[in-house]
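Chemist: sequence and computational prediction follow.
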Amino acid sequence: MSRPGFSARLVHPRYWPLWSGLGVLWLITRLPYPLLLRLGRVLGWAMYHLMRERRSIARINLQLCLPGWSEAQREALVRENFANYGIALFEMAMAWWWPPKRLARLAHIEGLEHLQRAAAEGRGVVLMSLHFTTLEIGAALLGQAVTIDGMYREHDNAAFDFVQRRGRERHNADAKAVEREDVRSMLKSLRAGRAIWYAPDQDYGRKASIFVPLFGVPAATVTATSTFARLGKALVVPFTQVRLDDGSGYRLVVHPPLEGFPTGDDHVDALRINQWVEQAIREHPEQYMWVHRRFKTRPEGEARPYPKRQRRKRRN
């Protein structure tokens, strides 16, 4: 995909509320980092009280995944999780708009040698990540150090799509955004020895998934990670990023490539991935995106655990 260019249609009045909101967010991110963390927690408190449906989804996910925790423990985790969502909004803005040098001071990166070695050998890399609330800033910080192409889904709002893509691609002139459905371009990049960010931890439906346990619950798990590695002749390199409790920034870890992967058995590979996902989540459960309907696709005959979505009635 070519880099997005600004066009006159993006100043249409229908985009003015978005531009105004983004302008306010840009101004807020001029504040010191510790203050942004505190403001984020306040915003997260408001989100917890206002986003009833998402709050319910998080509670259901935690009941399924952490049944050994007490109800009080899980509710405390839900509240802390929403605080992380509030912080994530400002982290997104920081990733898009902070000066590169200011942003780089927050990075504590480990394991870059694994990506550097793969690049030296001309091996493509599936950089296997997962949906933590620190996803946006983690990708930006790593992108300052090495070239990473990103999986991308075009946003319905053209103005927001422009800002989002420019913000994500600005940290490395050689980085590319690859459409999530554009498998051919992804494989081409992998065969050319490039690294592509990919997260296999969400429910993408029955079509391309198999059921393997996640936290002991059958979960529809994509087999694409194995497919990309096999057809792209690429390494699968796990990557995690978390916000540090002391306010000093973010710990980014590029883990060693998975050995003996893929095995040729999709079930074995998917189970191995879910075990890694589960371990990473357990280390920092408060920073994971629990509001996703991870278990919406169920085995035949099993009911969905989530209530039906409440759709707003259209006005005549």
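Modeler: Right, received. Where do you want to start?
Chemist: C-alpha from now on. contacts and neighbour counts both.
Modeler: Fine.
Chemist: Q144 and A173 touch, don't they?
Modeler: No. Taking contacts as Cα atoms under 8 Å, Q144 lies outside contact range of A173: 9.9 Å.
Chemist: host element of V125?
Modeler: strand 124-128 (DSSP states H and E).
Chemist: after that strand, heading C-terminal, what element do we hit next?
Modeler: For strand 124-128, the succeeding helix or strand toward the C-terminus, using DSSP H and E, is helix 135-145.
Chemist: and the next helix or strand after that next one, what other elements does it pack with?
Modeler: Heading C-terminal from helix 135-145, the first helix or strand you meet, by DSSP H and E, is strand 149-152. Applying 3 or more Cα pairs under 8 Å, 6 or more residues apart in numbering; DSSP states H and E, one finds that strand 149-152 contacts strand 177-179, strand 195-198.
Chemist: most tightly packed of these?
Modeler: Ranked by mean neighbour count under mean count of other Cα atoms under 10 Å, those are led by strand 195-198, which reaches a mean of 24.
Chemist: take this one as well and set it beside the first:
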Amino acid sequence: MDRPKFRLYFLHPRFWFTWLWLGALWLLIQLPYSFILKLGRGLGYLMYPIAISRREIVRRNLELCFPDWSLEQRQHLLRENFASTGTAFLEMAMSWWWPKQRLARLAHIEGIEHLAEAQSEGQGVILMALHFTTLEIGAALLGQKYTIDGMYRKHKNPCFDYIQRRGRERHNLDSTAIERGDIRGMLKALRAGRVIWYAPDQDYGRQHSVFVPLFGVTAATVTATSTFARLGRAKVVPFVQQRLKDGSGYKLIIYPALENFPAQTEEADCLRINQWVEWAVRQHPEQYLWAHRRFKTRPVGEVGLYQ
């Protein structure tokens, strides 16, 4: 995709509110990092009583995934998850607008050699990420160190879309954005030996999915990871990031490429991916994006799990 360009149309009154709240975000992230973290948590706590529908989705997901936890444990995790989500809004702004050197000081990266090793024979790499609340800043921090292309979904607001893409692509001028539906472009990039960020841990419907367990619950799981790896002749390298509790920044961990992937069947591959997702989420469940209706699509004849 071409680089985003500013258009005079973005100054139209219909976008004034967009510029207003983006400007407020820009001002807030001028604060010291320790203040930003506290402010983000406070924002999350304010969202908790207001975002009723999202709160109920999170609550239901925690019931499904942690049935052996007490009600008090799940309630604590629910509130911490909202605090993490509030922080994520400010981290998004940091990743878009902080000076690169200031941002880079927060990165603690482990295993970056696994990306180079996976590419050593000219193969492309699927950087298998997950939808943690730290997703935006994690991609930015890694993008400063390594050229990574990203799967991209165009935002409905063209002004916000411009700001978002500009913020994401500024960290590495060699990186490109590939629209989520551009399968041909995805495969072309992989066959050219590129590294592409891709997260397979959401419910994208029945089409191109198989049903395999996740946290003991049958979940529609996309088969795209297997398809891209096979047709793009690419390796799959798991990647996670976490917000450090001591306030020193973010730990980014890149793991060795999955061996014997893809396997004989899509079901086996999807089960392996879900097992990885479950393990990674259990490490820091409060930082996962639980507000997504992960179990919305049900097998034929099975009742829905959300009201």
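Modeler: Now that the structure is in, tell me what you want to look at. Source: prediction; values computed, not measured.
Chemist: adding distance to A72 of the first structure, write the helices and strands packed on strand 149-152 of the first structure out as TSV.
Modeler: Listed next are those as TSV, based on distance: least, Cα to Cα, whole Å:
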stretch	distance to A72 of the first structure
strand 177-179	41
strand 195-198	34
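Chemist: who wins for proximity to Y85 of the first structure among the ones you listed?
Modeler: Closest of these to Y85 of the first structure is strand 195-198, at 20.8 Å (criterion: Cα to Cα).
Chemist: who touches the helix or strand just after the closest one?
Modeler: Note on strand 195-198 of the first structure: by DSSP H and E, the next helix or strand toward the C-terminus is strand 209-214. For strand 209-214 of the first structure, the external contacting residues (Cα atoms under 8 Å, 6 or more residues apart in numbering) are 65, 218-223, 267, 270-271, 274-275, 278, 299.
Chemist: circling back: look up the average distance of the strand holding V125 of the first structure to its aligned counterpart in the second structure.
Modeler: With mean Cα distance after the TM-score superposition for the first structure, strand 124-128 of the first structure departs from the second structure by a mean of 0.3 Å once superposed.
Chemist: tell me what that strand is packed against?
Modeler: helix 112-120, helix 183-191, strand 195-198, helix 224-231, strand 234-243.
Chemist: could those be laid out in TSV, adding distance to L31 of the first structure?
Modeler: Converted to TSV, these look like this (distance: least, Cα to Cα, whole Å):
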stretch	distance to L31 of the first structure
helix 112-120	30
helix 183-191	38
strand 195-198	30
helix 224-231	40
strand 234-243	18
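Chemist: out of the ones you listed, which is closest to P32 of the first structure?
Modeler: Comparing those by Cα to Cα, strand 234-243 comes nearest, at 16.1 Å.
Chemist: so that closest one corresponds to what in the second structure?
Modeler: On the second structure, the counterpart of strand 234-243 of the first structure by TM-score structural alignment is residues 234-243.
Chemist: just the helices in the stretch 1-150 of the first structure please.
Modeler: 16-28, 33-50, 52-65, 71-97, 100-104, 112-120, 135-145 (DSSP state H, counting those that start in this stretch).
Chemist: now do the end-to-end distance for stretch 47-56 of the second structure.
Modeler: Its first and final residues considered, stretch 47-56 of the second structure spans 13 Å by Cα to Cα, to the nearest Å.
Chemist: no wait, stretch 45-56 of the second structure
Modeler: 15 Å.
Chemist: how about it: buried residues?
Modeler: 45, 47-48, 54-55 (16 or more other Cα atoms under 10 Å).
Chemist: let me know the helix or strand that T297 of the second structure is in.
Modeler: Using DSSP H and E, no helix or strand contains T297 of the second structure.
Chemist: does it really touch A220, like I thought?
Modeler: Yes. Counting by Cα under 8 Å, T297 of the second structure touches A220, with 6.2 Å between them.
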